[in-house]
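>>> What follows is a predicted structure for the sequence shown.
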Amino acid sequence: MAVTAAGAQQTVETVEAVFRIESARIIAGVTRVVRDVQIAEEIAQDALVAALEQWPESGVPDRPGAWLMATAKHRAIDLVRRKETYARKLAEVGRALEDAPPPAEPSGPDDIDDDLLRLIFTACHPVLSTDARIALTLRLLGGLTTDEIARAFLAAEPTVAQRIVRAKRGLARAGVAFEVPYGADRAERLGSVLEVVYLIFNEGYAATAGDDLVRPALCEDALRLVRVLQGLMPAEPEVHGLAALLEFQASRIRARTAPGGEPVLLADQNRTRWNGLLMRRGVEALHRVGGGPYGPYALQAAIAACHARAARYEDTDWATIAALYAQLARVVPSPVVELNRAVALSMADGPEAGLALVDALTGEPALKDYHLLPSVRGDLLARLGRHEEAAAEFARAAGMARNTRERDLLLDRAARARAGRP
C-alpha cells in the first residue's frame, strides 16, 4: 500500500510523541540490561530510528510503547552478547544473559516501574554536581533535547551537551550502581532526587535570568516528575510533600504575570485565575503526607495551602504562616527561610517586627548578592513611610536582579517610593 506524504508525516509525529512519553521507561529498562546510562540512551535512540523507518510502511503498532521497549531490549541483549568490544559489559551483567532468549514483550509494568525508580536515583546521584543532575534528569526523565534544556536555562547548547556527557561519564567512572538504595543511603539519595525536581520547578516558576518571569514548560516537567515519584514511592511522606508544594505553586502561575508579561505581586493577583484543579491536587497530596512530623517540603506545602485557602489576600492567615516558617527554620535553618519568616511576621505583627528580623540578616554572607533581601527591606520601609530609604533599597535590589521582568518591577517600585506612593 502506498504511503502518502501526509500519512508519513502523521506517523513521524506519532513516533516522536510516543517516544517523548516512553523514553524514560525505555532508557530505564535498557539500563538494567547494559548497566550504562549512556549506552542505554543510544540504544533507545536506535529504537526510535527503527520506528521512524518501519512504521510509515507497516503502520503504528497497537502498543507502540511496548514495541519500542521490546526493540530496544532486543538490541541491548544483542549488544551484551557481542564478544571483544563489549566483553566488559557482558562480564558486568553476567554470563546468564548468553542463554537468555530475547524478550518478545517488555517486562511487566511493575518491573518497568522499578527500573524507572532506579533511573531517577541514578540520574540524581550526589556524585554529580547540581547542574549536571538537573541536565541529566531533564534529558533522561523529562525527555527534553539538549537544545530545549539550554534554552530553558539560558545556557549555550554545547555547554549543556558537555554537562550531560560529563554526567554520564561521571556515573560510569564512580561505578554508581543501577539500583534503588535503602536505609540511610536511600534517605540521603532521596533528598538529592527531590532537590533536583524542586530546582527544576523553581527555575520555571521564577526564572533567575532572562526576559520571562515564568517558564511554564519547566514547571510542567517538574510536576510530571514528582507525580511519577508519587506513584513509585507512595510510602515516602516528603515525596507527597513536594508534590503538594508544586501543585499549589503551579496553581498560581497564570495569575503571576500580566498580559504583557509583567510580574503581578501576590497581593494584586486575581485569585479567580488560580487553577482550582491543581489546588485540589495539592490538598490531596498534602493529606497523603500523613500526621507525622512534617519535613521541609511538606512544611512549605502547608504554607502554600494557607495562601490557597484565602479567598482574598486580606484573608490570609499570616500568624499560621509565620509559625510554619518558624518550624521550617528549625528543620532546615536557612537565611532565606528567615527572610520569608520576616515577611510573614510583618503581615501578622506589623512591619516593625519584620524589619527587625530583616536587619539581623543584612550581614549574612549567603544573602550578599540575593536581590530579595533589599527588595523585602524596601517594602517594609515603604510600609513604615520611610520612602527615601525604601527607594534606595529597591534600586539596590534592581541592580542585583538578573531577570529583566523583576528588574523592571523593582525600578518601578523605587520610582514610586521616591514619589511617596505605595
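Alright, I've got the coordinates.
>>> CA only for contacts and neighbour counts going forward, please
OK.
>>> element containing the residue nearest to Ala123 when sequence neighbours are not counted?
With CA to CA, 6 or more residues apart in numbering as the criterion, Ala123 has its nearest non-adjacent residue at 5.6 Å, and that residue is Thr137. Element membership for Thr137, per DSSP states H and E: helix 130-140.
>>> returning to what we had before: what about the residue nearest to Ala123, neighbour count?
26 (other CA atoms under 10 Å).
>>> rewinding a little: could you name the helices and strands sitting against the helix holding Thr137?
helix 5-34, helix 109-123, helix 146-152, helix 157-173, helix 183-205 (3 or more CA pairs under 8 Å, 6 or more residues apart in numbering; DSSP states H and E).
>>> adding another structure so you can compare the two:
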Amino acid sequence: MTPPAPSSSTAPRALLRAMFDAAVAAAQPSICLPPHLPAPPRGRTLVIGAGKASAEMARVLEQHWSGELSGLVVTRYGYAVPCERIEIVEAAHPVPDATGMEAARRMLEMVGGLSADDLVICLISGGGSSLLPLPAPGLDLADKQRLNTALLASGATIGEMNCVRRHLSSIKGGRLAAACHPARVVTLLISDVPGDDPVDIASGPTCADATTCADALAVLQRHRIEVPPHVREVLESGRGESVKPGDPRLAGHEIHLITAPQMALEAAAAVARAAGVPAHILGDSIEGEARDVGIVMAGIARQAATRGQPFTPPCILLSGGETTVTVRGCGRGGRNVEFLLSLGVALDGLAGVHAIACDTDGVDGQEEIAGALLAPDSLERAYAQGLRARASLADNDGHGFFGALGDSVVCGPTLTNVNDFRAIYIGQDALVR
C-alpha cells in the first residue's frame, strides 16, 4: 500500500525538522569535544570508550591530538567511523552480544599495568551500557541479555536500569577507572540521561557509584522482574557492589560533561526564534511513561491553543529527557513515536498543532528510525487507510502507524546521542475564536 502524500501544512513541519537537525548538530563531537582535551602526559596516552557517539568522539580526538595515541572504543553496529590510531569495534545495542563482551574484556586488559605518568582518556556516551556487557563473576552473557530485555520492557527508568546493570557487571560502576589506577583518568561525557548524572551515562564505568546491591534488588522487585537464583545471589550477597565515592583508586579522576540535552534544546530554540516563532523549553529531563507524557503535553498545548496560556500562539514547546514504554502489545515501538501517537490521540486533530519527536541518536527503540512528525490531519489520514490511532497505541505500534502515513523521520546514524527531542508547534490558527 502506497502511503498518501504528507500533510499540506509544510511550513511548520519544515521548521520542526530544521530544529531537530540543529539539536543534533549542536551535539556533534567535532564541536563540543576539542575544548575539553587534557594536556599530553609524560607517559602513554590510552583512549578507551563506549557509546553511540564514541567512535566519532575518537575520530575528533585523533584529529586534535599530535602526540602518541592508541586505544579501543566500542560503538553500535553501523556507527563506526574510520580512525587511524584508535581501534573501533562495533557491537549490539540495546541487547548486548558477544562482540561487546569481548571488547569490554580487552579494554580491561589494556588498562592493566599503567603508571602514574600515563593518561587514560575515556570517551563515554549513551548506549555504552549495552556495548560493555562484561558480566560479574558467576554470570554469563545470556544472563545479561535476558535481564536487559526484561528491563527494557518493564517501564523502568534509565536510572533504575543502570543501577541494576552496575551491580551485575565487571566493568561498570567505576570498575574500569579503578582498573586504570595509578594512571590519570579523564572522562569526557556526552549525556543522554535525565539530570546528566555521570554515573547513569553508560552505567558509569569510570564513575564512583553511591547506589548499592540493595537498591538494585529493590528495582527488580518494584518492576516484578524475575531473575535466576544465581543472578539474585550476586546482589543478595553483596558481591556485586560497585566502586564507592572516596575510593583512593579514583582520586584525581576528572569528569567533563561536554554536551547534554539542554544544549541541544537551546540550539533548536534559536532556530525557531530566528524564524520568528517564540520557543519555550519546558524541561530537559522529563521522564515517565511515553503515553502519559503525551497526554500531559497535549493538555499544555490545548491550553495554549484555546486560552493563550501559558504561552500565546504562535509558539513552540520544547522538551527532552527519556520516557519509558511498558510493552503490552506486539508493535514496533519506540518511545518517541509512542509519545507522539498518544499526543495525537489526545489532541484529536486540533487545528494548527504540529509536533516532532525523535531520538537524537537516529534510532527510536530498535528501529533504524529516529521518530516521526505529527500533523492536525494525521489521525484523519490514518483512518482513511483503515488505521485506528488508539488501536496502534494499545499495540505499541507507533512506527507502524507513522510509517504508513509517510511521516517517519529517518536520518541514519547521527554519531551523537543527547536523548529524546520533542517539539510542539502551536500556530496562530490554533486559537479558538
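Sure thing, it's come through. Everything quoted here is computed from the prediction, not taken from an experiment.
>>> Quantify their similarity with the TM-score.
Once superposed, the chains reach a TM-score of 0.30 (TM-score structural alignment, normalised by the length of the first structure), with 210 aligned residues with a CA RMSD of 7.1 Å.
>>> Please convert the helices and strands packed on helix 130-140 of the first structure to a markdown table, extending it with distance to Arg81 of the first structure and mean neighbour count.
Output for those, formatted as a markdown table (distance: least, CA to CA, whole Å; neighbours: other CA atoms under 10 Å):
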| stretch | distance to Arg81 of the first structure | mean neighbour count |
| --- | --- | --- |
| helix 5-34 | 10 | 20 |
| helix 109-123 | 21 | 20 |
| helix 146-152 | 31 | 18 |
| helix 157-173 | 20 | 17 |
| helix 183-205 | 33 | 19 |
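>>> all helices of the stretch 101-250 of the second structure, in order?
With helices called from DSSP state H, counting those that start in this stretch, the stretch 101-250 of the second structure shows them at 128-131, 141-154, 158-166, 175-180, 213-222, 229-236.
>>> Out of those helices, flag the one nearest Gly71 of the second structure.
Closest to Gly71 of the second structure of the helices of the stretch 101-250 of the second structure is helix 175-180 (CA to CA; 13.0 Å).
>>> just the strands in the second structure please.
45-50, 70-76, 86-91, 119-124, 184-190, 254-259, 279-286, 315-321, 353-359, 371-374, 408-409, 420-426 (DSSP state E).
>>> Would you reformat these as JSON lines and include mean neighbour count?
As requested, these are exported to JSON lines (neighbours: other CA atoms under 10 Å):
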{"stretch": "strand 45-50", "mean neighbour count": "26"}
{"stretch": "strand 70-76", "mean neighbour count": "25"}
{"stretch": "strand 86-91", "mean neighbour count": "22"}
{"stretch": "strand 119-124", "mean neighbour count": "26"}
{"stretch": "strand 184-190", "mean neighbour count": "26"}
{"stretch": "strand 254-259", "mean neighbour count": "18"}
{"stretch": "strand 279-286", "mean neighbour count": "19"}
{"stretch": "strand 315-321", "mean neighbour count": "24"}
{"stretch": "strand 353-359", "mean neighbour count": "28"}
{"stretch": "strand 371-374", "mean neighbour count": "29"}
{"stretch": "strand 408-409", "mean neighbour count": "22"}
{"stretch": "strand 420-426", "mean neighbour count": "26"}
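>>> Of all those, which one is nearest Phe339 of the second structure?
strand 353-359 (7.6 Å).
>>> what's the nearest residue to Ala279 of the second structure if we skip its chain neighbours?
Nearest to Ala279 of the second structure is Ile316, by CA to CA, 6+ apart, at 4.6 Å.
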